[in-house]
Structure formats: C-alpha cells, structure tokens
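Asks: test case, fold it:
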Amino acid sequence: MATPTAIVAYLALFVTVGILFLLVNLLVGKLVRPHDPHAEKQEIYECGEPTIGSSFVQFDLRFYVVALLFIIFDVEVAFFFPWAVVFGKANHLSDPQMAVQTESGLTPAAEGLYRELGVSDPTLANTLGAADVTVAQSAGQLAWISFGDILVFFAVLMVGFAYVWKRG
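Replies: The predicted model follows:
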C-alpha cells in the first residue's frame, strides 16, 4: 500500500501534468491560428439567420435561480453518495447475526466491509482495550451519523424545492 506522502506526490504530479497539458495546448493554439479580425467576424451568428433587433435580451432571473439550484443539488448529490454507501455498509456491519469466525473477532464479510470503508488492518478495530464498545455498536453509530447526513440532504433538497415552487 502506498504511503500518504507517495499519494500526495502522485496527485501533485497529476495536477502538474494536467495544467502543463492545458497551457501547452493554449499556447500552440495561439501561435498556430490566424489573426484576421474584421467587422463580419464580430457579428452575432446563430444558425445562419439574420438577426432582428438587439441581441441583448433580458431574461427573467427565475431561470438563473433554477439553474443555480440545479448546480447546487448536483454538487450536493456528489457529496451525498459516499455517505449513502457508508450507510449501507455500516448497517451490514451492525447486524448482530454476523458470526465471529476469525482471530480478529470479525467475519470475513466484516473484514471485507472494513477494507472497503478504508480500514487497512481490520484487526485494529478490535483492540479497544477495556472499552465495552463492540464492532456492531460502533457500526450502528456510524450508520446513525450517515443517516443524519442523509436527512440533512433531503431537508436542504425540500427547502430548495419549496423555494422554487414559491417563486413560480
């Protein structure tokens, strides 16, 4: 498994190569394309139709609000999805019917779920010492936290829908 420093180095290399690729393409495009400005190139073009009237038409601001709400909820769904995955795995881990089969105190299915949740060594979860917190209890707490996050997501979603509904 890669160290955190190596992961950061890979990410920095990836971002650097991406930015360099973008800048090289912009520079090559600027050097290669012809520069021939004249009045006809500055005209508005839409499907070959001649323009009638001004091209500066005022739009109702409600359209911008709806577009902004769509973008906000789209980004919120991207942040919500990992919590939904954690909720499902935590519910599976908190099942009291899971039989303990390995020396770490976990079933192979539980070890697999811990690995999917990012725990590199699932035996560490069992070394809590004198604490009486079991795997099922801690997974249940994680499930409740992720369920709370899901409820916050839907509350924000409903407030946004109510706002758009009220605005018309």
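
Asks: CA atoms for contacts and neighbours, from now on please.
Replies: Will do.

Asks: in which helix or strand does Trp83 reside?
Replies: If you go by DSSP states H and E, Trp83 is part of helix 61-93.

Asks: centre of the chain to that helix, how far?
Replies: 8 Å (Cα atoms, centre = their mean, to the nearest Å).

Asks: another sequence for comparison is provided below:
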Amino acid sequence: MSLDQYLPIFLFILVGIGVGVAPQVLGYILGPNLPDSAKNSPYECGFEAFGDARMKFDVRYYLVAILFILFDLEIAFLFPWAVALKDIGALGFWSVMVFLAILVVGFIYEWKKGALDWE
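Replies: Okay, here's the model as predicted:
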C-alpha cells in the first residue's frame, strides 16, 4: 500500500482546514480593531443589564421545543425508508404506514390537548 492512495484524503483535510481557518485569519488581519470602553464592557449593547438573567421560562416553551424535536426526528426516519422503498417490499411499506398512523394519532392527541396552542 503506497502513500499515493492517501493524497486525496490529505488534500481534503487541508482544504477543510483552510476553509475554516482562512476567513478567521483574514477577518482578524483586515478587520478594524478599534476597541473602546463600551466595546470592551460585558454588555456590548450600550446600556447596563436589567433584570435577572436567570428568569423562568414558561413550561409551554419547553413543551413545544420537545414536541418539535420529537416530530422532527420521527420524520427523519422516513428518509432511509424512502430510499430503500423498492428493496423492502410490502411488509416494509405497511410497517411504516403503521408508524405514520401512530405518529398522526400522537399529533392529533397533542393538538386536542392544546399543547400546540401558544397564548
């Protein structure tokens, strides 16, 4: 096994590092560097912070976020199924239809419970 086989991989790694590092270096070199007291302060927006940073969020925010992740991941399971649809046959098709039916029942249940309402 010769090292010539690894040349494309090495070039790919170098290009990846270059694409990641070069814009940062160029921005650091070419970008303006004019710090002042407001820029170096912890709050760059120009005024002091108000309120507590540890404020409580409504539970519905977390519920909607969890439901989004749940349904998003379940939809992501459909991509490999769609690619392999010709190979898995009728049994694979109907098993995914059962999966989708359960997904729709769960979605309707959440909708009827009002978990998706944001008021």
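
Asks: elements contacting the helix holding Trp83 of structure 1?
Replies: helix 108-116, helix 135-167 (3 or more Cα pairs under 8 Å, 6 or more residues apart in numbering; DSSP states H and E).

Asks: in it, which residues are buried?
Replies: Across helix 61-93 of structure 1, burial judged by 16 or more other Cα atoms under 10 Å covers 66, 69, 73, 80, 83-84, 86-87, 89-93.

Asks: switch the helices and strands packed on helix 61-93 of structure 1 over to CSV; also include distance to Asp36 of structure 1 and mean neighbour count.
Replies: Output for the helices and strands packed on helix 61-93 of structure 1, formatted as CSV (distance: least, Cα to Cα, whole Å; neighbours: other Cα atoms under 10 Å):
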stretch, distance to Asp36 of structure 1, mean neighbour count
helix 108-116, 57, 16
helix 135-167, 46, 15
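
Asks: between those, which one is closest to Tyr10 of structure 1.
Replies: Of all the helices and strands packed on helix 61-93 of structure 1, it is helix 108-116 that lies closest to Tyr10 of structure 1, at 21.5 Å by Cα to Cα.

Asks: that older thread, between the helix holding Trp83 of structure 1 and helix 135-167, how big is the angle?
Replies: Orientation check (axes from the mean of the first three to the mean of the last three Cα atoms, to 10 degrees): helix 61-93 of structure 1 against helix 135-167 gives 160 degrees.

Asks: so Tyr45 of structure 2, which of the three states?
Replies: You called it Tyr, but residue 45 of structure 2 is Cys. Secondary structure assignment for Cys45 of structure 2 (DSSP: H, G, I helix; E, B strand; the rest coil): coil.

Asks: off-centre distance for stretch 16-36 of structure 1?
Replies: 30 Å.

Asks: how about stretch 47-54 of structure 2?
Replies: 28 Å.

Asks: and stretch 98-115 of structure 2, by the same measure?
Replies: Taking Cα atoms, centre = their mean, the mean C-alpha location of stretch 98-115 of structure 2 is offset from the chain mean by 23 Å.
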